[in-house]
Each structure stands twice: as C-alpha cells, then as structure tokens.
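Build me a structure from this.
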Amino acid sequence: MRREHKMPFGATVLEGGGVRFRLWAPGVAEVSLERRTRGTGWTLHAMKSLGEHGWFGCDVAEAAAGDDYRFVLPDGLKVPDPASRHNPDDVHGPSRVVAPAAYEWHDDDWKGRPWREAVVYELHLGTFTPEGSFDAARKKLPELAALGVTAIELMPVADFPGQRGWGYDGVLQFAPEASYGKPEALKAFVDAAHGLGLMVLLDVVYNHFGPEGNYLHAYCPDFFNPAHQTPWGAAINFDGDHSRPVRDFFIHNALYWLEEFRFDGLRMDAVHAIRDDSELHIVREIAAAIRKGPGRERAVHVVLENEHNHVHLLTRDADGDPEAASAQWNDDLHHAAHVHATGEIDGYYLDYASEPRALVGRSLAGGFIYTGQPSVMRDGDPRGEPADSLPPTAFVSFLQNHDQVGNRAFGERIEALAPPHRLRALRGALLLSPHVPMLFMGEEWAATSPFLYFCDFGPELAQAVTDGRRKEFGRFAGFTSEQAQALIPDPNAESTFEASRLNWDERDQPGHRERLHEVRSLLAVRKRRVVPHLPAKPGSGRWQLAGDILFLQWEMVPSQPDGVCWLQIVINLGDTEQFGAAPTGRVFHSWGCRLAAGPSPRLPLLALSPGGGCAALLQLPAFDEDDDSISVFEAP
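I've put the predicted structure just below:
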C-alpha cells in the first residue's frame, strides 16, 4: 500500500510528472520559486497570483521528487515552505520535494486498537537511544511490546531549529525533524510498531510556533491574530479575519500525520493556550475531520493536555464514544502523588499541599481533582469542570512525564526524590486502575539519567534562553541567589543533551532489573484481569482513606450481561505496616499483603507492608475455579 495526504498547499508531485507548488502569502505582492536538482544550480520560476486572497502557485514540469526548493520574497528573503515535507538542512534551509506514495507500507490489516487497551509509553526520539534516530528507536520496539506497552507516544517531531530540542519549538509542522532521519524512516518506525500490535501517537503543537525559524510573519501576517496575545506574541489566528486558511493548515496537518504516516492518534499540546473564540473550536473541528477521515477506517484517538480541565472536550455520545477527544493528561493525579511521595510543595504543587493522600484517592477514583474549585496558583480563579460523566479511561495518568521531570532545574526523575516504597504502592495502584496509564521512557527500569531541558538555538536567542531558564527558578527557595542559578545546566550546551540520554545497560543491573520485572508483571496482570472489564462506569469511582490505607473501588463491565463487577484496589500510603478490614473479592494481584487475625474469625484484617503493600480484587458472580492465580479474601 502507498499512502498520500492531498493538500492545497506545499509541493505536490503530479501523477503525469512535474510538481505543483502552492503558497499562501497575503502579506506580499509577488513570490518567486527557486529550485535546484541535486548537482545543479538554482533555477528561478515565477509564481502566479491565483486570484484568491494571497495565494500563489506554479506547476514545474521538469521538477521531481528529490529537488530542493524555496520561496523568494520581494525583498530578496528566501524562506522554506511552511508545508515542507522534508527540510534536510534544518529550518533555515531549503525544502525538499517528497513523493510520499513512494514508501510501500506493510500494515494493510492494521485497524488500530480500542482506547481501553492503551498503555502509553512517552519517549523523546533524540535521547531514547544512543543514536537518537527513527531507525534506532525502531529496533527497540520489540522490547516495549514485550514490556506490555500498547501505545508509543512520540514527543513532537515537527522540524525545530538546531540538532537537539524537546520539539515544542517546532516551526515546520509537516517536516519530520531531519536530525532524526528521513520521512521514510519515520514511516518505517510506525509500520514496524503496527507489526508488533503497537499504536503510535504523535505529540503536536498547535498553540504556537517556536521563536527561531518561523518566517510566516514576513509574508503571511494573517496567520496571527494580535487581538489575542500569548507568551509567544500574537496568537495563531484561529478566529480572526482570514482565519479559514489557518484553520485548514492545522486540520490538514492532523490528517497528514494520521493518513500519510499512519499514526494512530495525536496528543495536542497545551490546548488551553489555543486562543479561539469561534463557535466551533479548532480542537472540535480537527476531531470531527478525523472522525470523517481516517477514523472511519480504523481506531484513531485524540489526547489533550489542558490545564483548564475542560470536560466539555471529553464528553461521550450515547454509545460511549468520544465526541471530540478520547482522553486528557491527568496532571491532578501526578501533582497529588508527587506531593505525597516527595513532600515538595513548591510551584504548582502548592495547590495539592493539603491532604495529598486524600487527593490521590480522589483523583484515582474520579479523575480530576479540580472540577471548578478556586486555585491558589491562579489567584483564586476556579479551575476545571465536573467530571462525573467521564469514564476513567478519559484520563491518561502517570507518576512522571517529560514536563514534570524536565521542568525541574536538574531534571531529576521521581525515583531520586521519593522513598521506593511510596512509589511502589502508587505504581501498583496506577497500573492496575481503570485509568489509561502512561510511563515515561526509562521509568520501567528506574533509569537514573536525568531528563533536562535542552535546545540548540542560534547565538542571540541561546543566551536569552539560558538566562531566562535560570531566572525562572529564582522563585524557588534553593535558587534565590545568582550563584545557585548558575549551577543550573545550560539548555544550549551539548553536554546537557548528552546527559539526558537513556543508559540501556542499566536494565540488567541489580535494582533496575527487579523494577523492570515488576512493571512487566503488573502490565501482564492488567491485560488479563482489568482490560476485559473496561471501561469502568462513569462516576462510579469511590475512595476511602482509613489511616494510611487507601481503599478504591470502581464499577466495571461485567462478564455476564446481567452480572455486576467491581474492581477494588487497596494500598498502603504510609511508612509502617498498616492493618485494615479485608475487602470482599477475588484477589488477582497482591504484594506485601497478608491476612491477619481480626476481632473475630469471620472478620480478618488485611496487613499491608510499608514496602508498597498493594492488593487488587475483582468482585464477580463467578470465576474459573481452576484458575490458580486467584485467591479469595475470606471476609464476609
């Protein structure tokens, strides 16, 4: 199979030969095209005004895939194609014509996977392997599949300035980052993942462009709306005059990744920073286009990051299917768990400083913690919307991710900050809960490498970013002095990037090897016992904190049409052995748990060790009596 997403802009290889070039440039009176075939010099081609607001185009019969090209503005400025499919010489260099149909796919039978089966693994291409390439990451996919992961989430790959970066400063939305490899290598990565039964999600940034390499202001000011100001300047124009081509640009971008690269979904970065007062919000319009397009043929998912906890973007229809997004990153659970595990209350953790153990229970049971309550970090403004209508699978939950590690001054992972037993209890509850769990690369073996903030900007911007990064931490107690701030790694230094690479040799070392086995075992139990009963009933989550013991319960999909099913998880959040009433049900996972004498033989107690004691049970009308992996707590 050969696949191509048709677009009204950019460079399109024509079936009969030649290439069609299109550019929206309403800010200039004329545009020319420069083209070169490798080994030859540049040839100038006139572009015609197409009679519509700012559109220019030309068909070049002698052009072909592999040619380099760029647009020349009236003042002589030469700019890459904003819809470039490949920019081999970075974001300031020329674009290259790509024939997307040339790649032959091998995943003809792939129909995706239902969202309830998702176990997400977030990774950064540049630091995931020593080589930092699509090809090298592809070779690691069998290990992730064996771990029990079902969905790989790539941090943004849209071309960004320099050779190293997180990807959130991308400026060429259609061009895979050239330092990771050619577009064909990314397609081969997705193709191989599908062969292993893995979904692949792509993190996309539709709320801003990076500060370097964005030439749109020079010829297309209509791309931005000065009526909305953001930390990055004027907002992307989703709702002002002439916003239709802008909205189409991003709708096509979403469809491009899903159709031409066969991604199984998108994670939309910081949608709370998208400024759109239109009647139909751009997130909803993109989701609708996906449902009408690739979503008709296979399972495709949209995941949001949204500080505002907008439940209206996550609502389900009468059949339980998402009307817009499938899920949202659940920062609330992370923040509460982090405060409980580490005791830190700096920065945005301040909102979770009061009773963090109870907040862990509340978030695991119900998803969001902030559902309209005032936020201290937002000067008392309310945050969030009631989430009782959502199933737990609407929440992608985690103990760490790229933001929560990389936004720290020294990029420490949570294992360096919290006692192991607290993390073990939280990890057990998360991976066996009806939420969609997410791991950050290396978390499965307790990687010790930090994940620092790194970038590769030009000299002028580089110093400003370094200074700004260090001053940003001035509000934290440990970084009030310039001397302390100077110790923060320079984001632009190559050593900062190199320090963030995973050390795969750790996986076989004592302590790391045991963690890997623990995570693999938990995910195997999840697949066998939890996933068949998903999604849990919306609003059915219950929690109770008895001392340091957290009891959790959700109503699940029963095995029989008229039956009932309850999932229960019990964990010890304390630092000493705890005793509590033994719940009723069939135990399918336990660690650090035993039955102890209670007030009567009929009322035994459950003793949970301080080393991360955790038990998970199912209440079902019947179980396979020959299943020796099931035990029974004998409480009435």
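
Going by C-alpha atoms from here, please, whenever you check contacts or count neighbours.
Fine.

Let me know whether Pro558 touches Leu567 as I believe.
No - look at Pro558 against Leu567 with CA atoms under 8 Å: they stay out of range, at 10.3 Å.

More neighbours: which of the two?
Leu567 (25 against 18; other CA atoms under 10 Å).

Return the list of helices and strands in contact with the host helix or strand of Gly468.
Using DSSP states H and E, Gly468 maps to helix 459-472. When contacts are defined as 3 or more CA pairs under 8 Å, 6 or more residues apart in numbering; DSSP states H and E, helix 459-472 packs onto helix 482-486.

List the buried residues in the helix it packs on.
Gln485 (16 or more other CA atoms under 10 Å).

Which SSE is immediately downstream of it?
helix 494-499.

List the buried residues of that following helix.
Those would be Thr496, Phe497, Glu498, for helix 494-499 by 16+ other CA under 10 Å.

Find the nearest non-adjacent residue to the last one, please.
In space, not counting the residues next to it along the chain, Glu498 is nearest to Thr127; the distance is 7.6 Å by CA to CA, 6 or more residues apart in numbering.

I'd like the structure of this one too, to check against the first:
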Amino acid sequence: MSHSYSFGALPAPSGRTRFRLWAPGQPGVTLEIQGAASQPMTSEPDGWWSLEAEAMPGTRYRYALGDGPTVPDPASHAQDGDVDGWSIVTDHAHDWKHPDFKPRPWPQAVVYELHAGAMGGFRGVMDELQRLATLGVNTIEIMPVADFAGAANWGYDGVLPYAPDETYGTPEDLKALVDTAHGLGIAVILDVVYNHFGPAGNYWHSIAPDFFRKDIHTPWGDAIDFREKPVRDFFIENAIFWLNEYRLDGLRLDAVHAIADDTFLGELSARVRKATAGREVYLVLENETNDADRLEGDFDAQWNDDVHHCLHVLLTGEHDAYYADYADDPAGHLVRALREGFVYQGEVSKNLGHERGKPSGHLPPSAFVNCLQNHDQVGNRALGERIFALAPVDGIRSAFLLLLMAPQVPMLFMGDEYASGKPFLFFTGFPSPELAEAVREGRRKEFARFPAFNDPEKREKIPDPNAPATFAASRPEKEERVSEAGLHMESFISTLLRARAMRLGPHLAEATSLSAEKLGAKGVRAQWRLGDGAVLTIAAQFGDQPVPCTPGEGTILAESAPGVADAVPADGLAARSAVAWLKVA
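Predicted coordinates:
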C-alpha cells in the first residue's frame, strides 16, 4: 500500500493483515476467515473495531455483526461471489512498466467515455487502446467499476466502492489496463459515485445506521451523512485509493449536486491533491447546479450539459423535458456557452422551476467538458437512440468539428468515432426478481409523461433493463466500425483530432474568447485567441439553408465536407456544415 487507509484489510509483508471497520453502536464484531476459526475484533474509540490476524493475500473474510447479519467488508478491495459474498485480502503490489507516465496538461485532453463491461471487461478495453491512441484519444474515462449486485450494470448502483466488479476482471487486470494505456500515452480517469449506494448489497444500514441522514433523501435513496468524519474519510480515502493504488490519472465525480454538504468536496480536493503531490491529477465534476465556484481551484472541469443540450436541439428539434430550456433559441444559447461556459448562470430553468448556475465567463475554456453524446444523454432515452439515429450525418459532422476544434475539452462516447447506430440502453442485472420488476416498472412509469409513451402499449416496448438482451444490445460491434459509414466517420474524427493535437494543442492552456455570434437562426461563429497569439475561428450552420458568414482569417484548419470553406465568401456557409480557420501569430 502506498497510503494508510482507515478502513478495510491492509496486508503486511509478515503475512499478517490489519482488519478495521467503523461500526458504532454494535455490541461486538467478529472476523470470519474462510476455513479458519472466527476471531473477535477489538473495540476502539469512536465506534471503530480492529484486529491484526494471520491472513495472506487471497484470504476470504467477512464480518459478523454482534447486533446484525454477517456482512462483506464495505471497504473490500475484491469480492468472491458478488456483493453478498466473501471479501478478499488483496496485495496491491504491481510491476509497473510505466511508473513515470505523465498525462497531457488538462487543456490538451481528448476524453473518450466507455463502459468496461460493454467493451468486454478490463482486458477487452485493453484490446482497444492502440486503436484509440491511433485515433487521437489521449484520455479514457471509464464508467464506474465499483462492485454492484448482479451480472450487468451501468455502474451507478455500486455498493463496494473499493472493489472492481468481478465481472470486469481482477484488480490486477485493471492495473494492467492502466499500465497499458500509459504505455500508449493515454491517461485514465475513473467515474466514481459518492452521492448514493445502489439498492442491493449495501450493508451500511446494518453496520452503521448513522452513515445516512434521516432528514434528506436523494432520487436514488437515503442521503449519505457527510457530517460524520468516518463517512467523509471513507469516500475521500476511496478517491486517494484509486489514484494511488491503481495509478489512475483522475476522477469524474458523479452528480455532486446530490451531496448534502457544502464542505465535503473542498476537503476531498485538498486531501487528494496532498496525497498525489507531484503528479498531474484531473478532478472533474458532474454538477447540475452549474456552480462555477467549484471550478476556481478545487476542480479542473465540469461536464457541460448545456452545450450538449444546445447541439441536440439544433440537430433534432426535440424540446421535451430539459430540452425545453434551450428550444427557444438554441443557437443563441450555444453562442453564450462557447463564449462564457455555462448557458444558465443564474437564470430560471423552466424544466427545474428555479434559478440555476453562477457566472462562468471568467473561467478558462478547459473548465468545461463538452460532448455530443454521453452515457446519460443516450441511455436515459427510453429506447437508447444515439444521435446518428436522430439527425442527418452532415449536421453531426458539423457538430463534431465544432466540438473537436473548440478550446473546451472534448469528450467522445464509445462508438461516436464510427457513427454507431446501436442503442446504448439502461441496463441492470439484479438477481432479485422483486427488484428487477421494480426497476422495470419504474423505468416505464418514468416515461409515461412523454407524449411518445402516453399509450401503455408503447411503454411495454421500452426494453426491460434487467433482461440480458438489453445489455447485449448495448455492446459495440466491430461490424459497425468496419462498415463504409463507420470507416468514413473514423477517418473524419481522426483527421480532426490530428489537427487539434498538432496545430492547437500546445496553445490551448491560455485560450480566451474573443467573440461569439449567431449566424441566422441556427448557426454560430466564434473566435478565440490562443496562448501563442494565434486566432481560431469556427463557424457552424445547423439549418437547412446557407447562411451569410464572414470567413475566418488565416488558413483552413478543418471543414466538415470538402469544398465547404471555399464556398463561404461567395455563397455563405452551406446548410449543415462547419469550418475552422487558424491565423497564426
């Protein structure tokens, strides 16, 4: 271990292991070791229980609560038999082949979000890394891997935050993935969930009821009580654990707006930075509140849903649910996002019914992660349709040009690069039939308010999240990638990323907005000054007619289709097209 952790089983070279659990209120805790006699643990102040015992790496163990059930270690580093099985004493020594790897500075990151299970587990992801490096990806972001109940899950139902799910592979497999990525120049970010636990396999209610608040609930269950120091330590040390023991290069913190404590995130950032001193570590948020203050030093960036929503409305015309906040003037809202970061900076959201956001124009472009798709925006659709099934391909190419050439950090979702038309559905694999039924019916009720699913018969066609076929339908297929459409899109994306890396990359850190304006009703034109004094201009038209456009100065950096840029001076920017120009200093 590179760090001393408060929780869990920490093996020593002597063959002995320290076991420690926070279980306030329990009259006693007994350590059970598979194939050996049970041993009572020693009470410590403030509700802690500990024991040092003979236990080599690989030993299976669990805790018998004096006033409750026998449970796995909530800080288990690996499991045998899913979340209800035995925890495994784990040796984290690894022969790292690239111990001195340094990721690109964050403004140069090109992120690729992926689901490890859908890509064949940790070893399956490893098999794709060379292709992604060749494409131009320099950072992968893995959806949560914390152990969840059942055979399949998005990952946001994890209940053992320190243990990689055994369906994906072993801790050693995950370390091999990270090491291989580093050898190819790819940084690895892990998505972590600190706002709730999944509905199956969470034993904290039995171990320590004070782990949860009695007065607050999240959309996914009881709110975690971050006022308790051991609770804060459990999650902050988890962040340090992933970064240090697995040499990950960053974390994406899921839905932090559901964390009911104003001080926790600041403490997490400070302790993580201290524990990883001397390394470049990325900390990225998902935060519905658009709290720009979090991005002024504690965290590097935030997923900017505003940009996704603007682009989606421009490409599809959809205006249900949260898209209603952007449907009145999607190009105008996109202009603000390109110029200042967030669209909502204190205005009232029609969808939420209250004010949202804080001023963000003072933040650098790299404080915002922009995408055309991600797991949420695809998978939270009833039928999991990707943008390629909803919009014309020339409009999508234009959106990708804007996304991949702009100074904000771009993110692709797995399959984007080859125009995948396969759905990415919401899937689970809960072993409990009762829970599976509840999830299935909850999913269908969720979409009852949408006009397309008012009819109960139509709702019955929404895929069952717990059906194995739903997970199978969401897995990438090589046939799509090698199809004509797939090869064309992959070539286009690769060309854009090569231009970004070679022409823009080193100068993105000091990029500042110069201007942004609408072109007609559905077009935008934006300019930035880069760190070397060069001026980047991007124009994109998402409407069905050409629109007048002043060409950018300098040379053509990229165009969504051959000849688009040449036509701009005389004929304007063509329908569903985009161009980027670069004027060197």
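
that older thread, would you mind confirming that the residue nearest to Glu498 of structure 1 is in contact with Thr496?
No - Thr127 of structure 1 is not in contact with Thr496 according to CA under 8 Å; the separation is 11.0 Å.

which position in structure 2 aligns with Leu154 of structure 1?
Using TM-score structural alignment, the partner of Leu154 of structure 1 in structure 2 is Ile142.

let me fix that: Val79 of structure 1
Aligned partner of Val79 of structure 1 by TM-score structural alignment: Val71.

got it, and Pro510 of structure 1?
Checking TM-score structural alignment: Pro510 of structure 1 goes with Glu484.

what's the answer for His421 of structure 1, then?
Counting by TM-score structural alignment, the partner of His421 of structure 1 is Asp394.

Same check on Thr230 of structure 1?
In structure 2, Thr230 of structure 1 lands on Thr218 (TM-score structural alignment).

Now do stretch 298-317 of structure 2: which range of structure 1 does it align onto?
Against structure 1, stretch 298-317 of structure 2 falls on residues 324-343 (TM-score structural alignment).

And that stretch, end to end?
Using CA to CA, to the nearest Å, the span of stretch 324-343 of structure 1 from its first residue to its last is 36 Å.

How about the contacts made by Met199 of structure 1?
Gly112, Arg113, Thr150, Ala151, Ile152, Ala193, Phe263, Asp264 (CA atoms under 8 Å, 6 or more residues apart in numbering).

hang on, the earlier thing: how far away is the match of Thr230 of structure 1 from Ile259 of structure 2?
Thr218 of structure 2 sits 9 Å away from Ile259 of structure 2, going by CA to CA.

So those two - more neighbours on which side?
Ile259 (19 against 14).

What's the match for the more buried one in structure 1?
Checking TM-score structural alignment: Ile259 of structure 2 goes with Ile274.

how about the nearest residue to that match, chain neighbours excluded?
Using CA to CA, 6+ apart and skipping residues adjacent in sequence, the residue nearest Ile274 of structure 1 is Asn207, 4.8 Å away.

Quick check: that neighbour touching Asn237?
No - contact criterion CA under 8 Å: Asn207 of structure 1 and Asn237 do not qualify, at 10.0 Å.

tell me the strands in the stretch 201-350 of structure 2, going along the chain?
Using DSSP state E, counting those that start in this stretch, the strands of the stretch 201-350 of structure 2 run over residues 212-218, 221-224, 250-253, 282-285, 301-303, 348-349.

measure Leu534 of structure 1 to Arg469 of structure 1 for me?
Counting by CA to CA, the gap from Leu534 of structure 1 to Arg469 of structure 1 is 42 Å.

Sorry, slip of the keys, the one I care about is Gly361 of structure 1.
Taken as CA to CA, the span from Gly361 of structure 1 to Arg469 of structure 1 is 34 Å.

So for these two, which residue has more residues nearby?
Neighbours per residue (other CA under 10 Å) separate Gly361 of structure 1 from Arg469, with Gly361 holding more: 23 against 19.

residue in structure 2 matching that one?
Using TM-score structural alignment, Gly361 of structure 1 sits opposite Val335 in structure 2.

show me the contacts for that match.
Shown in contact with Val335 of structure 2 (CA under 8 Å, 6+ apart): Ala516, Glu517, Lys518, Val524, Arg525, Ala526.
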